[in-house]
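> below: sequence and its predicted model.
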Amino acid sequence: MSHIHCINPQCNATNSVDESICQECNTPTTRRYLWVMDGEAQCFEIQTLIDDRFYVINDKVVLDTKPQKIPTFGDDIPSEIIPYQRLFTQKLHLPQVYSAIANTWLLEHQSTPINDSGELVYPHIFPTLHSSWAEASSLRQLNWLWQIGQLWFYLKKQKVLSSFLAEDNLRVDGGIVKIMELSPDNDNKPSLQDLGNLLEPFVKDSQEIIQEVLTNIVLSLQQKLITSTGELIKILDQALFILGEEYYQRKYHILTTTDPGKKRGNNEDACYPPALELKENVSGINTLTIICDGLGGQKGGEIASNLAIKTLEQELTQIYQKQLKDTLYSQNWTPLIDKEKILSALSEANDQITEINNAQGSKDRDRMGTTVVLTLALDHEIYFGHVGDSRIYLITSQGCHQLTVDDDLASREVRLGYSFYREMTSNPQAGALIQALGTDYAKNIRPHIKRIIPDEDCVLLLCSDGLSDFERVEQYWRQEVLPILGEKVSLSESIAHLLDIALTKNGHDNVTIGLVHCQILRMDAQKQRGLSWATLREVLPDLPQPDLSAVTLAKKDDFFERYKYWIAFFLVLVGIILGVFYQSKSSESPSNPSSVNSLYHG
């Protein structure tokens, strides 16, 4: 195995792949396992270096041995690469272009699973969806389908739906669906009927509690009764709501901290809940967590960040205390309700800051503003919203995943197809913000509001760029955050260590951090109703009613296919027994030929 250079620009020592930290400077070893487009690595000799940099692991994967160096790219961007740039906001599920080498392209996925020796847990980075399905919980199985429905919408826009049709291309990283590479549709036009055919083999290995629902969904897709991803997601949302509420329980523990840093005399950051006030076993509106990084000078930045925190907390608390019973526990529940509430609160906070700027006659850089990231756990989901470049990471037992995409110049250039993210890191203007809360009226600001469905214990890490700069979260999450899930460290210990890393490794800016520990428990017995197609019809009157005779035939065919060898063995065994029995009877009969013939001629 080749050696890896330290990512620290002041060090650049080489270390063995199995070394978790640099032996010279103690920086965690950065291992970037990259996917080779179209399997072109099969043209390379295993265990050799390409371009004196990329170590060939197998026919699909190479390892970057010089992660401290900016990758190289060709002058021209071929058409098959453009969808990766257009879909940059979906990088939780899709790879991003990392480099161009030897007439092929390398793709980078977030947080690849590795063992203690730094080697891949799975030869091809992630396991396939098919190989992981049967062992997954009912909540995770529906969660995967929900993500596929979401992705179908985005991939259709870029005409790369064919990416779903190759079984090996659809993989999972714990509860997160991964598409290994994008395949252009060209003359092929995959439909939702094809999606139904893709999902059909999964029905028989689904958990019993969701099998009827999944059967009806697959048949409805195949019979063209579900004609849009919106309809599909609407059904899955209700199924997940019932499953998540009736069969699972969630507990949340929250802690925040903030510090002015080593080079700032003031702190323009702000957080909610207040720093170091531990919240335990909370739910609903009490899970609200906010991090803000103020902009616009000492006084302006402090005012903007604190005003945003105050307004968001007041607005969301008022909304949910007033309408909680009417929205969260209604049979007419819809995720759009909660998204609109969060957007309304962000808009109000934005306009309050904007009005102060306008009243003071502030222009351009003199206008104060703030970044914002927030999380709010509602029922079976966690909503998250952001404006600016503060970040939210999802940390599970398998990996660390950046949920937000920075509102900066680098991200915009990638989305527009002008550059690649790794290429933009060398641009001194790459981190320039393109929007922040309060810099303009709400109609001109585009907050990002999304949701995830946690199906295992996890930690949400919210932070300002005082911690996230220079990939500190990606470097230290294993040592400092992952132990929370194993109850090896407390939130207080973890957040103190993260703050120390930000101050000693970065230290150039204010630092604010929030940790949200989510624990998910499966309840032994259901509290109220079960999950069935009939139950869904109670809240979705327009639910399709597919022809179920198709699934009956499928089950018969599957029975004979599954047990055909046993059936053949049984028939042979019966034949042998009957033969022995007939032979023994014959030996007991008279040997007179005339007597034997009389048996046939009466």
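Nice, thanks for sending it over.
> only C-alpha atoms from now on, for both contacts and neighbour counts.
OK.
> got the contact list for stretch 582-602?
Outside stretch 582-602, no residue is within contact range by Cα atoms under 8 Å, 6 or more residues apart in numbering.
> just checking the distance from that stretch to the centre of its chain.
Put simply, stretch 582-602 sits 76 Å off its chain's centre (Cα atoms, centre = their mean, to the nearest Å).
> please apply the same query to stretch 240-251.
Distance, centroid of stretch 240-251 to centroid of chain: 19 Å (Cα atoms, centre = their mean).
> and the residue nearest to the spatial centre of the chain, how far is that from Ile520?
Centroid check for the chain by Cα atoms, centre = their mean gives Ile176 as the closest residue, at 3.9 Å. Distance, Ile176 to Ile520, by Cα to Cα, to the nearest Å: 16 Å.
> which one's the longest helix in this structure?
Identified as the longest helix of the chain according to DSSP state H is helix 549-588.
> structure two is appended below for comparative analysis:
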Amino acid sequence: MEIAHRTNVGLVRDLNEDSAVLVRREDGSVLAIVADGMGGHQAGEIASQTTVKVIESTLQNGSSQVSTEERTNSILNAVGKANAEVFYLSQNNEQYQGMGTTVIAGIMDSSEVVLGHVGDSRAYMLHKGGLYQLTEDHTYVNLLHKYGQITTEEAKNHPQRNMVVRAIGTAEDVEVDLIHTPWNPDDMLLLCSDGLTDMVAEREIGLVLSSDITIEEKADELIQLAIQAGGKDNISVILLKNTEIF
């Protein structure tokens, strides 16, 4: 598997509240996590870092002899632990009150992708030249769009498009979307924060992922496109390409 990982503060924010990790597990699978923190006075950074740390420590060891259901349950358990830890910190530290974070966490082997998702960080799959969004944004604007109250164009420009309605650490319990899909050699998986998708159109992302450059160069190009478009938020990108030799 070819992998690449980038995070950038962007052009506007003073602090990078994104956290991301990409690690190979003992069983040969890969663990990838992107979290986009929210909250003032560095609280967003604490929320995202805590979430990534808890999920990584819970999932860093794995066995190849597990079912999809077992792997899905392990991600659900890890995200639940992260939610409990961030919520505890927010309730017991005045400077962290109200903090939270998005998260997308995935375990990938040569045949399957298993994801847990909360918030508006996204996962995309490039398959045979087509780019497919695997996750659904947990935002107020996406709910309006989903139920036909606003158009796609209105959703893109809505002043509340970044209002997240589901996040890690903002409540005692959190609902986690669980996604699993097969993938094939040459398929590519992108995990990213909204610092990329708010700045760069899906068509442009697809063109970069389909281009004839290395996976490291693709990660760099995505970051640069977001910066060139204004870099209004922190930008985090994880890319994984399924190769025949895993």
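Happy to help now that I have it. The shown structure was predicted, so the numbers you read here are calculated from the model rather than taken from an experiment.
> what's the TM-score here?
Once superposed, the chains reach a TM-score of 0.90 (TM-score structural alignment, normalised by the length of structure 2), with 246 aligned residues with a Cα RMSD of 2.4 Å.
> re earlier: onto which residues of structure 2 does the longest helix of structure 1 map?
Mapped onto structure 2 using TM-score structural alignment, helix 549-588 of structure 1 spans no residues at all.
> same check, this time on stretch 86-99 of structure 1
The aligned range for stretch 86-99 of structure 1 is empty, by TM-score structural alignment.
> kindly report the same for stretch 149-158 of structure 1.
Counting by TM-score structural alignment, stretch 149-158 of structure 1 sits on no residues of structure 2.
> would you confirm that the residue nearest to the centre of structure 1 contacts Trp144?
Yes: using Cα atoms under 8 Å, Ile176 of structure 1 is in contact with Trp144, at 7.0 Å.
> matching residues in structure 1 for the longest strand along structure 2?
Ranked by residue count under DSSP state E, the longest strand found in structure 2 is strand 30-38. Aligned by TM-score structural alignment, strand 30-38 of structure 2 corresponds to residues 287-295 of structure 1.
> wait, a strand at Ala430 of structure 1?
No: under DSSP: H, G, I helix; E, B strand; the rest coil, Ala430 of structure 1 falls outside any strand and is assigned coil.
> burial count for it?
Number of residues near Ala430 of structure 1 (other Cα atoms under 10 Å) recorded here: 17.
> what lines up with it in structure 2?
In structure 2, Ala430 of structure 1 lands on Arg161 (TM-score structural alignment).
> contact partners for its match?
139-142, 155.
> what about the residue of structure 2 positioned farthest from its centre, distance to Gly100 of structure 2?
For structure 2, the largest distance from the centre (Cα atoms, centre = their mean) belongs to Glu94, which lies 27.5 Å off. Distance of Glu94 of structure 2 to Gly100 of structure 2, computed by Cα to Cα: 14 Å.
> contacting residues for the closest residue to Thr102 of structure 2 other than its chain neighbours?
Nearest non-adjacent residue to Thr102 of structure 2, counting by Cα to Cα, 6 or more residues apart in numbering: Gly119, 4.5 Å away. Each residue near Gly119 of structure 2 by Cα under 8 Å, 6+ apart is listed here: 101-103, 137-139, 164-168.
> which one of the residues you listed is nearest Ile215 of structure 2?
Lowest distance from Ile215 of structure 2 to the contacts of Gly119 of structure 2 (Cα to Cα) belongs to Val103, with 22.7 Å.
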